[in-house]
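**Q** Can you look at this prediction? I've put the sequence above it.
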Amino acid sequence: MEIRALRGPRAADGRASTIVRIDPMNLRMSAILAGGLAVGAAVLALVLYLPEQPGFTAPDGPRWEAVQSEIPTGKAVRLEVRLVTAGGAPVVSGITVTSPRLDMGPDGMAAMTAPLKRVTGSAPGAIAFETEIVMAGRWALTIAANVEGRPKPVSGVVIFTASEKRTEAAPAAPAAGERRIVYYRNPMGLPDTSPVPKKDSMGMDYIPVYEDEMSGPDGTIRIAPEKVQRAGVRTAVVARRQLARSVRGAGTVTADESRLAVLTAKFDGFVEELFVSLTGAQVVKGDPLVRVWIDSQEILQKQADFLGALKGGRDDIERAAGNLRLFGIPDEVIAGLRRTGKPVRSIVLTAATSGTVMEKPAVVGMRFDQGSTLFRIADLSTVWVLARVAERDLTAIEIGQRAGITLNADASHEIEGRIAFVYPELDASTRTAVVRIEVSNAGGKLKIGQYADVAIEAALTKTPVIAVPASAVLDSGTRQVAFVAKDGGVFEPRDVVLGLRGGGLVEVREGLAEGERIVVSGNFLIDAESNLRAALATFTAHQAPQ
């Protein structure tokens, strides 16, 4: 491989440039013969990063060079390059730039780029850009251009060295009508100020603080309106509000105990016929459920007593009829006895309430004894949700409070209920109490046994109190402060005494009055400004002559 270094023409700033001639065929063969990736990579790195001087290109054609390779950091930094021939003469026309790029590749940070804005050059043929240099170091301008009379674009890399230009001189006095800068503050809100412009460790400019921003009444802070807007400062009016919080618990859907009915046999017998044969069937009060055969001598004897009273015209007819009713004989059967005068062995039992058949032990042909359950019916138009609530939340629970119920099967839909009762006993192991919530279930959406999440809206105060959004209060642990917004961008820090919290609000017992406007968002910026200015006042006092 042949690498030949030649002395090139001097740049406009007087610095010498270096021209490197590399035979491509020898380069390729040398990389292969080196027998390793490391050697090939080293050779390529030499080619790619050799241009440490202001200009670098092939020696037999035009090349790019910097008009001024030393540049400052900051905004609106000007970069200017020009295309010169192999003999050093500038190309002044016929240049069309196609793809410029500026990055810190020479310092190993090619991903750090800077935007380029094309501006007018200082001389014919000069190509100028304006950019923002955020960090000191070496910046590579990769540029390509179509040149009149050449078949291919001319490309190259020009290196600029950026350095911070700092001065400790005091800032110049402002002209008449200009705002006077008092000091510069850290852009990240740190308690660090400077009397002169500077940058932080990340290359960010310190932010100027103007005199008119500090000229507020004693105990207040003034901030420019544009800064308030950029920081997203929002305010709200102090008002009286009813404080409430959400008490949560897990619950289970159960039937309303007051809407249950059981058809129980009051005598021995057999099931002859079922009129309702399916569990889950809907029935109406008075609907026939089952026909039974009476296998009880006691019931037959009471029928005989009733018929004897009818025939004899005795005064105990109603007493005898009442005895039949006590044993579950329907009024329709008793009316039939009056009409026919003959005892019956087969009777029909009817539904005592409307609702859903929850249980149906009765089967055709089975024998039942006195006390056997034949049907269990529940009216599910209203159901209960029994929720367990933590002991610490019981004081906030009252009868009649609203409760939002969300089923695990459908978390997107909330059902409303009302607290009907708080059970008087706590579970010793979980320290929870059961709260009964009545819920309308006209559509039958709630199913017995379903799990549900319960959120009870519990009022914390009997009457409205002065309350503000919790975000309005800055709490250091030992001090609570809210910022009251005045006219003209003035903010007053106010110590407050807090009370109850709930629903994103906090009660203010002292420090604020109804109708005042307070900062609810962006108050951290105002607090940072206040701390910085207090630090500056202390710094100024220490610097004053004794």
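**A** Structure received. None of these values were measured; they are calculated from a predicted model.

**Q** going forward, measure contacts between C-alpha atoms and count neighbours the same way
**A** Noted.

**Q** Can you list the buried residues in the longest helix seen in the chain?
**A** Looking across the chain with DSSP state H, the single longest helix is helix 523-543. Counting neighbours by 16 or more other Cα atoms under 10 Å, one finds that the buried residues in helix 523-543 are 523-527, 529-530, 532-533, 536.

**Q** ok, so of these, who is nearest Val39?
**A** Nearest to Val39 among those: Leu525, at 55.0 Å, using Cα to Cα.

**Q** can you give me the end-to-end distance of stretch 474-491?
**A** In stretch 474-491, first residue to last residue: 14 Å (Cα to Cα, to the nearest Å).

**Q** And the contacts of it?
**A** Contact with stretch 474-491 is made by 216, 220-225, 228, 235, 472-473, 492-498, 516-519, 523-524, 526, as judged by Cα atoms under 8 Å, 6 or more residues apart in numbering.

**Q** Inside helices: which ones of these?
**A** Using DSSP H, the contacts of stretch 474-491 in helices are 225, 228, 523-524, 526.

**Q** Give me the number of neighbouring residues for the nearest residue in space to Glu507 that is not next to it in sequence.
**A** Leaving aside its sequence neighbours, Glu507 sits nearest to Ala467 (Cα to Cα, 6 or more residues apart in numbering; 4.3 Å). As a burial measure, Ala467 scores 25 neighbours (other Cα atoms under 10 Å).

**Q** for the host helix or strand of Ala467, the distance to its chain's centre please.
**A** Here Ala467 sits within strand 465-469, counting by DSSP states H and E. In terms of Cα atoms, centre = their mean, to the nearest Å, the centre of strand 465-469 is found 24 Å from the chain centre.

**Q** To what extent is Ala38 buried, counted in neighbours?
**A** By other Cα under 10 Å, neighbour count at Ala38 equals 11.

**Q** repeat for Glu226
**A** Neighbours of Glu226 using other Cα under 10 Å come to 9.

**Q** how much space between it and Glu213?
**A** 11 Å.

**Q** Repeat that for Pro171.
**A** Using Cα to Cα, Pro171 is found at 18 Å from Glu213.

**Q** Repeat that for Glu298.
**A** Counting by Cα to Cα, the gap from Glu298 to Glu213 is 103 Å.

**Q** Of those two, give the one with the bigger neighbour count.
**A** Between Glu298 and Glu213, counted using other Cα under 10 Å, the more crowded position is Glu213 (18 against 13).

**Q** also this one, for the comparison:
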Amino acid sequence: MKRITFLKSVLFTVVSPSIIITACSKKKKDAEGNVSVKTYTCPMHPQIVQNKPGTCPICGMDLVPFDKNNKDKGLTLSKDQQVLANITTIIIGAEGFEDNSYLNGKLVVNPEQTTFISSRVAGRIEELYIKETGIPVGKGQALYKIYSEDLLTLQEEYLLAVAQATQFSKDRRFQDILKASKQKLILYGQSETQIKHLADTKKTDPYIMYYAPQSGKVSEISVTEGQYVSEGSTLLQLENYNNLWVEADVYPSEIGEIKEGQKLKVIVAGWENDPQDMTLQFITPNLASSEQILQIRGSIANPDNRWQPGMQANIILAKKSSSEYLSIPINAVINDGDSRHVWVALDEERFEPRKVTTGLESFDKVEIRSGLKSGVKLVVTGAYLLYSEYVLKKGKHPLQEA
């Protein structure tokens, strides 16, 4: 009897630990029978997975725990979380992709707004009122005073014609002589006011003042005080910068995409956020003698003279894709080297990754060839934050199958 009791005691002692261990093990299993073991991954490299804390062997970041049994492909973010993550969305339209190329150009003076001040008569520059370049000149402003014996002779002829026309008022010949004499003074640059003053005072003056016919800035001075000039000599040059030409070089292979009258965009260096509209006005008919290029030209308004000739400018040449693929902002696409995906909004708080195939790319747009349709609500900013949040919560790439 004692022997049987002893054997029962030994058997109970051996079996009890196994029962206890089994019971404890069952407590670590979930409802589906899977053992709940903590799993860790790298936020930047989700391919690194292990069952204990540590650091990423690739980047050295601390591994974070995640639930590898979470099968949900999407993410849920509240309104407040979306504001903190700066998540914005757009509805994809049916517009095609446009690629832009940039033509290097520069701003130059529009010669149509350049005024050359030439001497109407031969004589000596007695006084020069504008003595340096860059000075703005208004219309009607005095430019120079000239001593001219030729003009003095014409004044005397005019006064004689006035006297004869007054004395013989009924003789048409003297009236015609007066008109011809007055016309000579006008052709020599005398204004109606100056001619009337001459007729009223009946005093000739060999020192004649000349005034600016147009407003502008003095770009060149070709004469000095005391210098003798001949009739037709260029004295000053005025330029108006309210309108500037934009010139750019084009290779012959690109000229087929450009035509006169085409609307283009121009970006002046320093004003990248303020593109200007330009109509292409001229394309050179032949190649430059020293280079295999053509030149195109248009003009842009220059309010308040904020731009100066010689500044760099780029002409944007848009190239529309022949296909009808969608285009989306390039920041919306997550490119991890092996695949590309975007995030779409399923509702106000639910977001889901979508694999896409891309095509042509520009500095701000990318062509989508598959994976998206028109009308989808797409995440534009905050896509990378959604990607990181997904990796932290799921411990895997958004496109990785369960």
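**A** Perfect, thanks for sending it. Everything numeric in this text was worked out from a predicted model, so none of it was measured.

**Q** Quantify their similarity with the TM-score.
**A** A TM-score of 0.61 describes the superposed chains when it is computed by TM-score structural alignment, normalised by the length of the second structure; 343 aligned residues with a Cα RMSD of 5.2 Å.

**Q** that older thread, name only those of the contacts of stretch 474-491 of the first structure that count as buried.
**A** 216, 220-223, 228, 235, 472-473, 492-496, 517-519, 523-524, 526.

**Q** do you know how far the closest residue to Leu394 of the first structure other than its chain neighbours is from Asp393 of the first structure?
**A** Closest residue in space to Leu394 of the first structure, ignoring its immediate chain neighbours: Ala433 at 7.9 Å, by Cα to Cα, 6+ apart. According to Cα to Cα, Ala433 of the first structure and Asp393 of the first structure sit 10 Å apart.

**Q** Neighbour count for the two, which is higher?
**A** Legend: neighbour count by other Cα under 10 Å for Ala433 of the first structure and Asp393, higher for Ala433 (21 against 14).

**Q** now the helices for the second structure?
**A** Under the criterion DSSP H, helices of the second structure are mapped to 2-27, 79-84, 149-167, 172-187, 192-201, 383-394.

**Q** thinking again about what came up before, in TSV: the ones in helices among the contacts of stretch 474-491 of the first structure, plus distance to Ala176 of the first structure.
**A** Conversion of those to TSV gives the following (distance: Cα to Cα, whole Å):
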residue	distance to Ala176 of the first structure
Pro225	22
Val228	26
Asn523	33
Phe524	34
Ile526	29
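
**Q** among those, which two are most distant?
**A** Once Cα to Cα is applied, these give Pro225 and Phe524 as the farthest pair, at 16.1 Å.

**Q** Trace Ser215 of the second structure over to the first structure, please.
**A** Ser215 of the second structure maps onto Ser354 in the first structure, with residues paired by TM-score structural alignment.

**Q** Just give me the neighbour total for the closest residue to that match other than its chain neighbours.
**A** Of all residues not flanking Ser354 of the first structure in the chain, Val284 sits nearest, at 4.1 Å (Cα to Cα, 6+ apart). Counted with other Cα under 10 Å, the neighbours of Val284 of the first structure add up to 14.

**Q** Ala318 of the second structure touches Asn100, doesn't it?
**A** Yes - counting by Cα atoms under 8 Å, Ala318 of the second structure touches Asn100, with 4.4 Å between them.

**Q** burial count for the match of Ser215 of the second structure?
**A** 19.

**Q** next one: the one 10 residues further on
**A** Other residues near Val364 of the first structure number 14, with proximity taken as other Cα under 10 Å.

**Q** Then Gly40 of the first structure?
**A** Gly40 of the first structure has 18 nearby residues by other Cα under 10 Å.

**Q** Using the three-state scheme, assign it.
**A** helix (DSSP: H, G, I helix; E, B strand; the rest coil).

**Q** so who does Ser346 of the first structure touch?
**A** Contacts of Ser346 of the first structure by Cα under 8 Å, 6+ apart are 291-294.

**Q** go on, Thr350 of the first structure?
**A** 285-290.

**Q** Count the neighbours of the residue nearest to Lys319 of the second structure when sequence neighbours are not counted for me.
**A** The spatially closest residue to Lys319 of the second structure, leaving aside those adjacent along the chain, is Asp99, at 5.0 Å (Cα to Cα, 6+ apart). As a burial measure, Asp99 of the second structure scores 19 neighbours (other Cα under 10 Å).

**Q** Let me know whether Asp99 of the second structure touches Glu361 as I believe.
**A** Yes - with contacts counted by Cα under 8 Å, Asp99 of the second structure reaches Glu361, the gap being 7.1 Å.

**Q** How far off centre is stretch 250-269 of the second structure?
**A** Remark: stretch 250-269 of the second structure is offset 15 Å from the chain centroid, using Cα atoms, centre = their mean.

**Q** got the end-to-end distance for that stretch?
**A** End-to-end for stretch 250-269 of the second structure, by Cα to Cα: 19 Å.

**Q** And for stretch 128-143 of the first structure?
**A** End-to-end distance of stretch 128-143 of the first structure (Cα to Cα): 11 Å.

**Q** Which residue numbers in the second structure does it align to?
**A** The aligned range for stretch 128-143 of the first structure in the second structure is empty, by TM-score structural alignment.

**Q** got it, and stretch 155-167 of the first structure?
**A** Aligned by TM-score structural alignment, stretch 155-167 of the first structure corresponds to no residues of the second structure.

**Q** which residues make contact with stretch 376-395 of the first structure from outside it?
**A** Counting by Cα under 8 Å, 6+ apart, 247-256, 259-263, 353-360, 426, 431-444, 446, 454 sit against stretch 376-395 of the first structure.
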